[in-house]
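>>> Using only what follows, build the 3D model:
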Amino acid sequence: MKTTAAVLSLAALSAGSALKQRATSLPAIEVKGNAFFAGSDRFYVRGVDYQPGGSSDVADPIADADGCKRDIEYFKELGLNAIRVYTIDNTAEHDECMNALADAGIYLILDVNTPKYSLNRADPNPSYNADYLQSLFATVDKFQGYTNTMAFFSGNEVINDPETSATAPYIKAVTRDLRQYIRNRGYRTIPVGYSAADVAENRMETAQYMNCGTDDERSDFFAFNDYSWCDPSTFTTSGWDEKVKNFTDYGLPIFLSEYGCNTNTREFGEPASLYSTDMSSVYSGGLVYEYSQEPSNYGLVEISGDSVSPLPDFDVLKSALAGTSSPEGDGGYNPTGGASDCPAYSSPNWLVKSDALPSIPDGAKKYMTAGAGTGPGLAGAGSQNAGGASTGTATAGSGAATNTGSSGTNAAGILRPSEFSFAPLVCAAVVVVSSMLGASLL
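Okay, the predicted model is just below:
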């Protein structure tokens, strides 16, 4: 009977541990029409851009568990539900930080590119190659299992003027490839979209282009970096009212991937409009640039070693967010969504001559069935001139999922990677206990 009691204790402990770990997971964010939802509740992004060290210190803040948990306390004080991270190391472990973020109710919006593995806006074709996609797919592998991975950015400000609009087909091809990889590997549906620069000459063309074509080619959302609200300002003075009108019939969720002009002292009047019915039928919130103080002076806090000191902007933003509730109900979103018409070539502002996209590089096709394997990390050799670029255009619809993958339809989305299911142990324990009890009755 001592053996039986021990097994019963193990079963109870295991079941309790599994329940506790699963309870810390956040519900996965889904796209419905032109909005995000967490279950049946409309989800508005209330976040900051998070990359301590900035572009001068390429590091992975999600792999720095101590720094991440230190900063989570300030995220909570601001009342955030999301952070954006621009660079991660896809060879590192991220369980501790991702679980701590989930426990704090915070989602991650992740850029899959890194400085060495990204598209070259000056000459995109050579940089769109198998080595590049392998790195991106390996990043997806690392983060797909966390239910608080909200979304992936396929690119950031690749188009930054009228001339670079010619890179749009490559950005869209990367989005297509990421979406196909996620589906082929049998992962849960994780939204993929583009973070655009706010280029007045082709802002609308970029948005329309990312939402036109066959279903496999369209993005799941569209985001852009908007610094047009420079205090003192208002919803109308900033021109945000016109942007809402321009995007009224747009069929995808839209949010601001960066905002917070610092030309003058920041008053952070933006949240009062962003989280109101003035914008909620079209916009799903946004991310303030940026958490830590870097040379561009947008920081909310100063980080020195292990210590964090809030700057004046921190308290101003904290008050602005605390004083602004999200609209009740569904915010007037469009539940049907829908595709846009592809914009026509228009020199000099929109230089895309065809709706056809580059075909996936031959060397990358194997990843769709075999998986990406180990990523190159931040120390990798880089991909921009690695060879093996795309050699033709894709047939419309070729980016659709071709198999269900080997990971199971939602298996990875139920438990985060730091967790393993105790269910087999519990079942085994029950079998053992039942057998022993049965034997004792004989």
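>>> C-alpha only now, for contacts and for neighbours.
Fine.
>>> Longest strand in the protein, by number of residues?
Longest strand of the chain, by residue count under DSSP state E: strand 149-156.
>>> Tell me the helix or strand right after that strand.
Next helix or strand after strand 149-156 toward the C-terminus (DSSP states H and E): helix 168-184.
>>> which parts of that next one are buried?
For helix 168-184, burial by neighbour count (16 or more other CA atoms under 10 Å) applies to 168-184.
>>> which other helices and strands contact whichever helix or strand comes after it?
Next along the chain after helix 168-184, taking DSSP H and E as the criterion, comes strand 192-197. Where contact means 3 or more CA pairs under 8 Å, 6 or more residues apart in numbering; DSSP states H and E, strand 192-197 is packed against strand 149-156, helix 168-184, helix 203-209, strand 221-226.
>>> Next secondary structure element downstream of the last one?
Heading C-terminal from strand 221-226, the first helix or strand you meet, by DSSP H and E, is helix 240-246.
>>> I have a second one here; can you model it like the first so I can compare?
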Amino acid sequence: MCDQGTGICENWKTEMVTNQSASGEDTTITQEMDVIQDWKKQITTHNIASDEETYITKGIDVRQDVGSNSGDQTRSIILLSVLVVLAVFLVFTVVFFFKKGAKTQKVKTNEENVFSVEFHRVESRTESELEEIPQNEVGDVEDEIITVEYSNLTSQRVSVDQFIRELPEKRSNGILEKEFDELPTGLLESYSNALKASSRKGNRYKGIYPYDYNRVKLMRTYANENDDFVNASYIHGFNKERAYIAAQGPFNPKTLDDFWTMIWQNDVTRIVMLTNLYEGDRMKCLKYWPDTDLDIGQYTIILDNVDVYDHYVLRYMVVHCQEEEKKVTQFHFTTWPDKSIPVDPTSLIYFRNLVRNGLTASDGPIVVHCSVGIGKTGTFISFDYLLEEGAAEETIDVKGYIASLRQQRGGSVQTTSTFFFMSHLWKDFQTAMFTMVVYLCCNI
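Predicted coordinates for the structure are as follows:
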């Protein structure tokens, strides 16, 4: 029988052993058989060892891979944590220095009683330099390209006594002109609504537009409810929001209706008019009040009484709309010449006191208008506000208030005027205040 694993036949092997024993000699075949058997065992042992080594090697490789991935994740987590900590530290650092800087600035402002802010500046223009908007054209009004520069405004609040004491010197040394030149000019806020096609007939001059954020909006009861525009701006007063409405004077039939709609819807009881209907051959404002009665749109205006004085006229009117009626008084200052100041400055003080007489906090805003609604209008509002502030606080900030006013109605208190007042007028606070404001007054 032959072994299938070795290929050796038992009969042949026995015979070979027998023959070898008989001869007493070791043959080469027997040696080869032993070598083969040893080689077979060695191969078997090597295969087992090799298999075990391969398994162990694979296990080590797997553990190395797992360890490597775990290490990468650990490093990533540590790196991310460091970045988060740095980001939080930077945020707290920025917030800390910002608050510290703001606090320091606030303390500095309180200590020095000044403020500093950047404003746009353009050259002031008188009414003769203003360009009228063509009323027969259609489409949106073309936006003006205004060249501006930036200026730092620093304003100083002073006591009333100091203001009166320093005013003559400021005027004689040209300080008033310098302070005026530091004021912001031009349009300082967005005014996109004024440029719409539907607003064209409500604007008389290019560049004289109410700002979007504080413009007066009309509520229409007819089909064209989107036409809510009127060239007028709400102005804050001393401790009262919307104390005034600074308005352009009516100049066409549409603005007559808009004007009275504004009066009615804002519960206005007092109108301050600071221009005449004509100055020379130039129409300044249409007559919006009756000699007896007048129908304008849905409103019927009846003249109840008139008081005529040397420098102003008071007209008492009753306005009817449907079943309702309201009483409105017009305070018309008649002796404020164009491009000049009142001949008698104290007359405007008396006039202002008449406007204020009996006014309560619950009354609607005072409508103040001239022709354009920025020059004499701004001067009167400034005059009234600063008198209120001076009486209540015993301090005033003329330049600061005019800057604030121009951010509510662009161009208010338009240009400097080279006018002078006798020194004895500065002894009275009201006259001194008027002197200061009118010195900055418009040419409109």
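>>> what's the TM-score for these two chains?
The TM-score (TM-score structural alignment, normalised by the length of structure 1) is 0.26; 198 aligned residues with a CA RMSD of 7.8 Å.
>>> What helices and strands are in contact with the longest strand of structure 1?
When contacts are defined as 3+ CA pairs under 8 Å, 6+ apart, strand 149-156 of structure 1 packs onto strand 107-111, helix 168-184, strand 192-197.
>>> For the shortest one, buried residues please.
The one in question is strand 107-111 of structure 1. In strand 107-111 of structure 1, counting by 16+ other CA under 10 Å, buried: 107-111.
>>> Tell me which residues touch residue 306 of structure 2, please.
By CA atoms under 8 Å, 6 or more residues apart in numbering, the contact list for residue 306 of structure 2 reads 313-316.
>>> Would you map the helices across the stretch 251-400 of structure 2?
253-265, 345-356, 376-393, 398-406 (DSSP state H, counting those that start in this stretch).
>>> I'd like those helices laid out as JSON lines, including distance to residue 368 of structure 2 and mean neighbour count.
Converted to JSON lines, these look like this (distance: least, CA to CA, whole Å; neighbours: other CA atoms under 10 Å):
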{"stretch": "helix 253-265", "distance to residue 368 of structure 2": "11", "mean neighbour count": "19"}
{"stretch": "helix 345-356", "distance to residue 368 of structure 2": "11", "mean neighbour count": "16"}
{"stretch": "helix 376-393", "distance to residue 368 of structure 2": "6", "mean neighbour count": "21"}
{"stretch": "helix 398-406", "distance to residue 368 of structure 2": "14", "mean neighbour count": "20"}
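>>> any chance of these in TSV, with distance to residue 88 of structure 2 too?
TSV is the format used below for the helices of the stretch 251-400 of structure 2 (distance: least, CA to CA, whole Å):
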stretch	distance to residue 88 of structure 2
helix 253-265	54
helix 345-356	57
helix 376-393	46
helix 398-406	40
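>>> Indicate which one of the ones you listed is closest to residue 170 of structure 2.
helix 398-406 (13.1 Å; CA to CA).
>>> Check which element follows the closest one along the chain.
That would be, after helix 398-406 of structure 2 and using DSSP H and E, helix 429-439.
>>> which other helices and strands contact that next one?
helix 160-172, helix 345-356, helix 376-393.
>>> Can you say which of those is nearest to residue 278 of structure 2?
Distance to residue 278 of structure 2, taken as CA to CA, is lowest for helix 376-393 among these, at 15.3 Å.
>>> Inside strands: which ones of the contacts of residue 306 of structure 2?
Going by DSSP E, the strands hold 313-316 from the contacts of residue 306 of structure 2.
>>> a markdown table please, covering the residues you listed and showing distance to residue 256 of structure 2 and neighbour count.
Shown next, in a markdown table, are those (distance: CA to CA, whole Å; neighbours: other CA atoms under 10 Å):
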| residue | distance to residue 256 of structure 2 | neighbour count |
| --- | --- | --- |
| 313 | 20 | 17 |
| 314 | 20 | 20 |
| 315 | 17 | 19 |
| 316 | 18 | 18 |
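>>> Mind putting the residues you listed into CSV with distance to residue 158 of structure 2?
Formatted as CSV, those follow (distance: CA to CA, whole Å):
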residue, distance to residue 158 of structure 2
313, 35
314, 36
315, 38
316, 39
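>>> quick one: which two of these are the most distant?
Going by CA to CA, the pair spanning those furthest: 313 and 316, at 10.0 Å.
>>> so what sits against both of those two?
In contact with both residue 313 of structure 2 and residue 316: 306, 330, using CA under 8 Å, 6+ apart.
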